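[1] give me the fold of what follows.
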Amino acid sequence: MDTVMLSIILAASMILMLACGVWVALALVGVGVIGLALSGNEQIGLLFATSTWGSSTGWSLTALPLFIWMGEVLFRTRLSEDLFKGLSPWLSGLPGKLLHVNVLSCGIFAAVSGSSAATAATIGRMTLPELQARGYSERMAVGTLAGSGTLGLLIPPSIILIVYGVAAEVSIGRLFIAGALPGLLLVALFMGYTMVWASLNRDELPKHSEEQISLSAKLKALRQLLPIVALIGFVLGSIYGGLTTPTEAAALGVVGALALAAVTGSLSGSSFRESLLGAVKSSCMIGLILVGAHFLTIAMGFLGIPKALAEWIGQMTLSPMELLIYLTVLFVVLGCFLDGISVVVLTTAVVLPMVQQAGIDLLWFGIYIVLVVEMSQITPPVGFNLFVIQSLTGKDILYVARAALPFFLLILVAILLITWFPEIVTYLPTTMTQR
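    Okay, the predicted model is just below:
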């Protein structure tokens, strides 16, 4: 049986399992078993055992549950609410006013949760009722939340960057550094669009301007905001400064989040247990997906699929730009049905040989793939994050998709910018690691 037919059988098996509602991790293992059976290998059990051990014992992977736990602590305590209260007074003077709270709150919370869905759900619970009560455009409030929620995939410490770094054997610390400028670029694009929209649609903002907030009131609000910002700065600064590894920084972040929650009086036995259980559930889910993907990678290696695919791409003489266009379409389609982590894990084994064959920097590609996956999460009409927002608002999915469309296009602009100017991604890792 030739490689093309084997690839079709495996792809069809994967699609069928996912369509039947099989967990992504189990679908990956199932397709791996089919692949090894087709290759004639009789050591399926032994290979599964060794691949499970190999994919779950890497030191770099230990940062994953710790960063998730840090985000869960903030989500389960009053600290997440402090973001809204601390930012609101400082944004009342900008065009669009409190709509920017969605963008900046998501940006800040993304830096501690690393999860797109958690970012959108947490910030949405706080901001949407407030914005609606004050008379802001519901559609724009939903759109800014849907778009900004995707920042959870990119702004360090991003869970998906950790997953990519483990799969592609790229330094997680360098990936975190590389994601900083693109993350800030997206925040700037979202805020810039919001200000332009507000200037052109004044009738969809509150009719009566809110009373002027004094400087003393703004400074007082900083008391609620600064502890969280300081925690983020400490965690990321220790990584960027080379003082700690990502795993050590994650451990310090958990301790810091628990300490802040205790000082503010919002850490209870119940919130501690809920945060710990939430972290365990999310970490186990991601861990199982990684195990399944590693097993499938071994199966495809026995079948020779990655090598054959890389040779086929090489024979097509695609330019790096043409390859990126094809991959963008692939990731956007997959993102309509899967969460971002599943998309990255599912495709890495097949895609990386092509990328290396085309001479594309794997560090740059890591940021590119996260941006594309971000875009796919709000791809109309069935992006993964759109369902999260729908569950918060109760609105029709097409309504949420239309609200998110401008931010989908803004992420596309960011992808084009890092493609034309790769220094946006590579400048910080290059300069900071040369010191």
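
[2] drop to CA atoms for contacts and neighbour counts, all remaining ones
    OK.

[3] what ranges do the helices span in the stretch 51-200 of the chain?
    Per DSSP state H, counting those that start in this stretch, the stretch 51-200 of the chain carries helices over the ranges 63-76, 79-91, 99-113, 116-133, 138-149, 159-168, 172-200.

[4] to residue 293, which of these lies closest?
    Closest approach to residue 293 among those is made by helix 159-168 (9.2 Å; CA to CA).

[5] the closest one packs against which elements?
    helix 63-76, helix 172-200, helix 340-357, helix 362-377 (3 or more CA pairs under 8 Å, 6 or more residues apart in numbering; DSSP states H and E).

[6] what lies in contact with it?
    60-61, 63-64, 67-68, 114-115, 153-154, 170-172, 175-176, 340-341, 344-345, 348-349, 352, 362, 366-367, 370 (CA atoms under 8 Å, 6 or more residues apart in numbering).

[7] same question for stretch 234-247.
    By CA under 8 Å, 6+ apart, the list of residues contacting stretch 234-247 from outside reads 60, 62-64, 66, 156-157, 172-173, 177, 249-250, 252-253, 432.

[8] please provide the structure for the following sequence as well, for comparison with the first:
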Amino acid sequence: MDASHLVEVSGLILGSLLLLLVGGVWIGAALLICGFIAMQFAPAGIQLGAALATNAWSGAASWSLAALPLFIWMGEILFRTRLSDEMFRGLAPWLNWLPGRLVHVNVLGCGLFGAVSGSSAATTAMVAKITLPELKKRGYNERIALGSLAGAGTLGFLVPPSIPMIVYAVAANVSIIQMFMAGLLPAVIVMGLYMGAIVVWHLMNKDQSPPPEPRMPFRAKLKETLNLIPLALLILTVFGALLLGWATATECAAWGVLGALVIALWQRALTWKTFIDSIMGATRMTSMIMLILTGAGYMSIAMGYTGIPNALASWVDSFQLSPYALIAVLTIMYVLLGCAIDGLSMIVLTTVVVLPMIQQAGFDLVWFGIFLVLMVEMAQITPPVGFNLFVLQTMSGRDSLTVAKAALPFFFLLLAAVAVLTIFPDIVLVLPRMVYPG
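    Presented below is the predicted three-dimensional model:
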């Protein structure tokens, strides 16, 4: 198939996908349909049904992907406990001296819950249900409270376990453990940027911040900190075993579910209803993701038969873009995509075409995975489909424009984090190389 024909075929597939998405077709079903369309241009003799069955089975039978429903279930269980209340009580006494004071609980709390949730929207909701009422009651500025929550809630994707990291690792055939370790230092950088922005905002708007809370004795602070023990033990047990190499990601996910059940039982939050609700919530989320992955995998196979990804990679390479220019172009593309589709769909829609370009440009696939997760985080706070904006709109009662304006500074901070990690890629790769030196 010559180059001009490949361009026509890729235009047909892309146009069909856009029409299906605009028409309200589920993203997974739309990908399957586009895969069938692409198969019509594959070499003769390839059986459509056999290719679909093989792809669907290989995806469902993946041991690595088994971690996905378990981490989702762990987050669903913990969402129904009192951990968010205990987190606020444990963190708040230690932040009274810092400019911005209790607003920092949003950032630190989301970082902690991101380590047990795997979902950005769930992390945002878990922290917001406690901190928003508490900050409002104490007289904190609502805009900085909403903005910091919207931005920090995205840490649910960057701090392991991360659902997008698992999806990308399977799609790009890289190690899930490497992806998890690669996200740790970038998460610290993003949290530092957020907390720095809150400090700067406070220093410039002291009149909009309430006076410091009454000083608490050191022993009382320690007593309140005991509320963090269940969450800390769960994080250390699950990810200590993962980072030390004592267990695989899937095994750690299973231990995480057990730990979450123990915490829920200890808090007397585990009833038959909450147990069934957590299972059904995890089942719905997993089914949605698996349908998307099946559709994306089938479309990837079909596109591979046509030769379109390699042709597009060669076409982009013909422009002789520098690595930085390529990343800049991809950043713009993903920001625009984030205005229209959700983060997981961004990953599965683009990896088949983008990965050959990335490899040809000499980028490490683990590094690119973190770059892509940051793009997904930005999509979470990009109107009109940013999930974190929807969550905060519901929980605060404010309109979408107000929440989006509050989140805008944190969107630019994520862009700054992308720039830092692009200029200094070793920040991402140093921990994964400790696990796999080769």
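
[9] ok so, going back, of all the helices and strands packed on helix 159-168 of structure 1, which one is nearest residue 303 of structure 1?
    helix 340-357 (12.3 Å).

[10] of all the contacts of stretch 234-247 of structure 1, which comes closest to residue 14 of structure 1?
    Of the contacts of stretch 234-247 of structure 1, the one sitting nearest to residue 14 of structure 1 (CA to CA) turns out to be residue 64, at 26.1 Å.

[11] can you give me the neighbour number for the aligned partner of that closest one in structure 2?
    By TM-score structural alignment, residue 64 of structure 1 lines up with residue 68 in structure 2. Neighbour count of residue 68 of structure 2, defined by other CA atoms under 10 Å: 26.

[12] the one 5 residues further on now?
    For residue 73 of structure 2, the number of neighbouring residues by other CA under 10 Å comes to 28.

[13] likewise residue 285 of structure 2?
    14.

[14] structure 1: matching residues for the helix or strand containing it?
    Using DSSP states H and E, residue 285 of structure 2 sits in helix 272-306. Per TM-score structural alignment, the counterpart of helix 272-306 of structure 2 in structure 1 is residues 269-303.

[15] which parts of the matching stretch are buried?
    271-272, 274-276, 278-280, 283, 286-303 (16 or more other CA atoms under 10 Å).

[16] one more: stretch 378-396 of structure 2?
    Buried, per 16+ other CA under 10 Å, within stretch 378-396 of structure 2: 378-393.

[17] filter those down to the ones in helices?
    Mapping the buried residues of stretch 378-396 of structure 2 onto helices (DSSP state H) picks out 378, 379, 380, 387, 388, 389, 390, 391, 392, 393.

[18] returning to what we had before: which ChimeraX command selects the buried ones in the contacts of stretch 234-247 of structure 1?
    Buried members of these, defined by 16+ other CA under 10 Å, are picked up in ChimeraX with:
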select :60,62,63,64,66,156,157,172,173,177,249,250,252,253
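
[19] which among the contacts of stretch 234-247 of structure 1 gets closest to residue 332 of structure 1?
    For the contacts of stretch 234-247 of structure 1, the nearest to residue 332 of structure 1 is residue 156 (22.1 Å; CA to CA).

[20] surely residue 334 of structure 2 meets residue 375?
    Yes: with contacts counted by CA atoms under 8 Å, residue 334 of structure 2 reaches residue 375, the gap being 6.3 Å.
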